[in-house]
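1. Provided below for reference: sequence and predicted model.
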Amino acid sequence: MSTIAAEYQPVRVEADLDEPLSRWLWAVKWLLLVPHHILLTALGIGFLIATALAFPVIFFTGRYPRWLFLFSTGVLRWTWRVAYYSYGALATDRYPPFTLGAVPDYPARLFIDRPEHLPRGPGLLLSRLRAFPQLLLLVLVGLVFRLVWWIGGLSAVLALVALTILILSSPAAALLRTGHYPRSQFRSLVALDRWAIQLLAYLFFLTDALPPLRPEGAGRSGGRLHTFLHNRHHRPPGSGAPAVSAR
């Protein structure tokens, strides 16, 4: 078994490569996920409303209301399962469940510890400025797309989008050719997904732990304590060990 065990973090994004995988199912997953996308659109609006309701409470008390925290965490957890099944990773063919709750035996899992204390008052907003380098990176990516639009027009943008999709979905090409998922690409994609989820959790006040700027930094080996805790509390009884996992 090959394992990526990250040091303990309050936002833990876990993934098991769920083989064997179909050689062709990836081509229709976008269609199979239409019900999820409809529900996630509504849940995304609810997520923003929950954040707006929680903000004044956090601002004055430094505490995220528990029921709003559970809802917001559930939305991110649901989104991660859908992304993992579809083109965020394509690393499982098990259809994602329709639930906000944790599903410990699903190949993609997300656990967020509710923070005991968050910054209060103006410090709450000032603390988010620590994410400026990460946000700057996202802005630069957006500017690249905008620059290509200015230079080459719509055809150049569509070509860049097609190239991006090809790169991100390249496990599909490997599955089609060989029937196997490339291990190195699995680790890279999960590290990128983990960084994006941890950054979202930080920006929306679900945690006060800022993820590292480099996505691969979240996937380095280590963390015996976290591995022990995960094996003890989150692994279903009698379940077999995955061939490859990223934690």
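-> That came in fine, so what should we check first? Residues are numbered from 1 along each chain as shown.

2. contacts and neighbour counts: CA atoms only from here.
-> Noted.

3. ok, and what's touching the longest strand along the chain?
-> As assigned by DSSP state E, the longest strand anywhere in the chain is strand 11-17. Residues outside strand 11-17 that contact it (CA atoms under 8 Å, 6 or more residues apart in numbering) are 91-92, 107-113, 186, 190, 194, 197-198, 201, 207, 242-247.

4. where along the protein do the helices fall?
-> For the chain, applying DSSP state H gives helices covering 29-32, 34-61, 66-85, 122-128, 132-168, 170-178, 183-203, 224-233.

5. Save these as JSON lines, and put in distance to Pro96 and mean neighbour count too.
-> Listed next are the helices of the chain as JSON lines, based on distance: least, CA to CA, whole Å; neighbours: other CA atoms under 10 Å:
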{"stretch": "helix 29-32", "distance to Pro96": "10", "mean neighbour count": "14"}
{"stretch": "helix 34-61", "distance to Pro96": "9", "mean neighbour count": "15"}
{"stretch": "helix 66-85", "distance to Pro96": "6", "mean neighbour count": "21"}
{"stretch": "helix 122-128", "distance to Pro96": "32", "mean neighbour count": "14"}
{"stretch": "helix 132-168", "distance to Pro96": "20", "mean neighbour count": "13"}
{"stretch": "helix 170-178", "distance to Pro96": "18", "mean neighbour count": "17"}
{"stretch": "helix 183-203", "distance to Pro96": "17", "mean neighbour count": "20"}
{"stretch": "helix 224-233", "distance to Pro96": "21", "mean neighbour count": "13"}
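
6. this is the comparison structure:
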Amino acid sequence: MSTETDALAPAAGYPVRVEGELSEQLSRWLWLVKWLLAIPHYVVLWFLWIAYLLLSIVALVAILVTRRYPRGIFDFNVGVLRWSWRVAFYSYGALGTDRYPPFSLQDDPDYPAWLHVEYPGELSRGKALLKWWLLAIPHYLVVGVLVGGFHTGTSAQDYGLIAVLMLIVGVSLLFVGRYPRGLFSLAMGADRWVLRVAAYASLMTDAYPPFRLDQGARERIPAPVDVGS
């Protein structure tokens, strides 16, 4: 499985790589109780995300002074994103596997969900001050549609596209025993968009997230352009 991890190293694509492998055999009913099974992860992640936010402020100060994201903080924050992605892939971000996620910040090439962020070189001081609140606003609007958060006034809770997809997937698993491949590809595209924006808003890259729904289990690296001899 080491080749899977090697494949995550960002090349010509966006420096945030999010991938997942849909398990062939999924339980018809386990998705109904994954909210309960994942509670230990939610508790740990609550504390990890507090640390993530505080360390992101430290990173902001460091970028303003040195134009560098401290490597230790970077690795920790990427680990939090990686852990969150594995839990989301197991639970209601993708329902892509029934394998319980590891309690680890480290990369686990044997787990079927991977996240990698390329460590940046020098970062812009100006963008560090603006991208997490101003420059990312258009993406926040899209993320609101994907994960929910916009209230129409017709209900106390409005659900995002990902939640709707997971409900359809759960019903399909329960009654048909099958995960529609098209829905998995769409869910992966939505999750990928959300995590790219999270990394960008956390100052991990100056590369603006693309406005496209890159669907599929694997990231597509653009082919080199042949400019001729």
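-> Received it, and whenever you're ready, just let me know what you need. Small disclaimer: the values here were computed from a predicted structure and weren't measured.

7. and the longest strand of structure 1, how far out from the chain's middle?
-> Strand 11-17 of structure 1 has its average C-alpha position 9 Å from the chain's average C-alpha position, going by CA atoms, centre = their mean, to the nearest Å.

8. what's the matching range in structure 2 for it?
-> Strand 11-17 of structure 1 corresponds to residues 16-22 of structure 2 when matched by TM-score structural alignment.

9. distance between the ends of stretch 20-36 of structure 2?
-> Using CA to CA, to the nearest Å, the end-to-end distance of stretch 20-36 of structure 2 comes to 22 Å.

10. buried ones in that stretch?
-> 20-22, 26, 28, 30-31, 34 (16 or more other CA atoms under 10 Å).

11. which two from these end up farthest apart in space?
-> Across the buried residues of stretch 20-36 of structure 2, no pair lies farther apart than Gly20 and Arg28, at 19.9 Å, counting by CA to CA.

12. Counterpart of Trp85 of structure 2 over in structure 1?
-> Per TM-score structural alignment, Trp85 of structure 2 is aligned with Trp80.

13. Enumerate every residue touching the aligned partner of Val57 of structure 1 in structure 2.
-> Residue correspondence to structure 2 (TM-score structural alignment): Val57 of structure 1 is matched to Ala62. Contacts of Ala62 of structure 2 were listed using CA under 8 Å, 6+ apart, and they are 68-70.

14. Assess the claim that Arg128 of structure 1 and Leu203 are in contact.
-> Yes - Arg128 of structure 1 lies in contact with Leu203 (CA atoms under 8 Å); the separation is 6.4 Å.

15. got the end-to-end distance for stretch 30-39 of structure 2?
-> Stretch 30-39 of structure 2 end-to-end distance (CA to CA) = 14 Å.

16. one step back: buried ones only from the contacts of strand 11-17 of structure 1, please, as a ChimeraX command.
-> Only the buried entries of these go into this ChimeraX selection, using 16+ other CA under 10 Å:
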select :91,92,107,108,109,110,111,112,186,190,194,197,198,201,207,244,245,246,247
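
17. Let me see the contact set for Asp94 of structure 2.
-> Let me fix one detail, which is that residue 94 of structure 2 is Ala and not Asp. The contact partners of Ala94 of structure 2, taken as CA under 8 Å, 6+ apart, are 88, 162, 166, 184, 187-188, 191.

18. In the residues you listed, find the pair that's most separated.
-> Spatial extent of the contacts of Ala94 of structure 2 (CA to CA) is set by the pair Ala88 and Phe184 at 13.1 Å.

19. Just the endpoints, please. Distance across stretch 206-222 of structure 1?
-> For stretch 206-222 of structure 1, the separation between the terminal residues is 24 Å (CA to CA).

20. Quick one: residues in contact with it.
-> 3-7, 9-11, 64, 69, 73, 112-115, 118, 130-131, 133-134, 187-188, 191-192, 194-195, 198-199, 201-202, 246-247.
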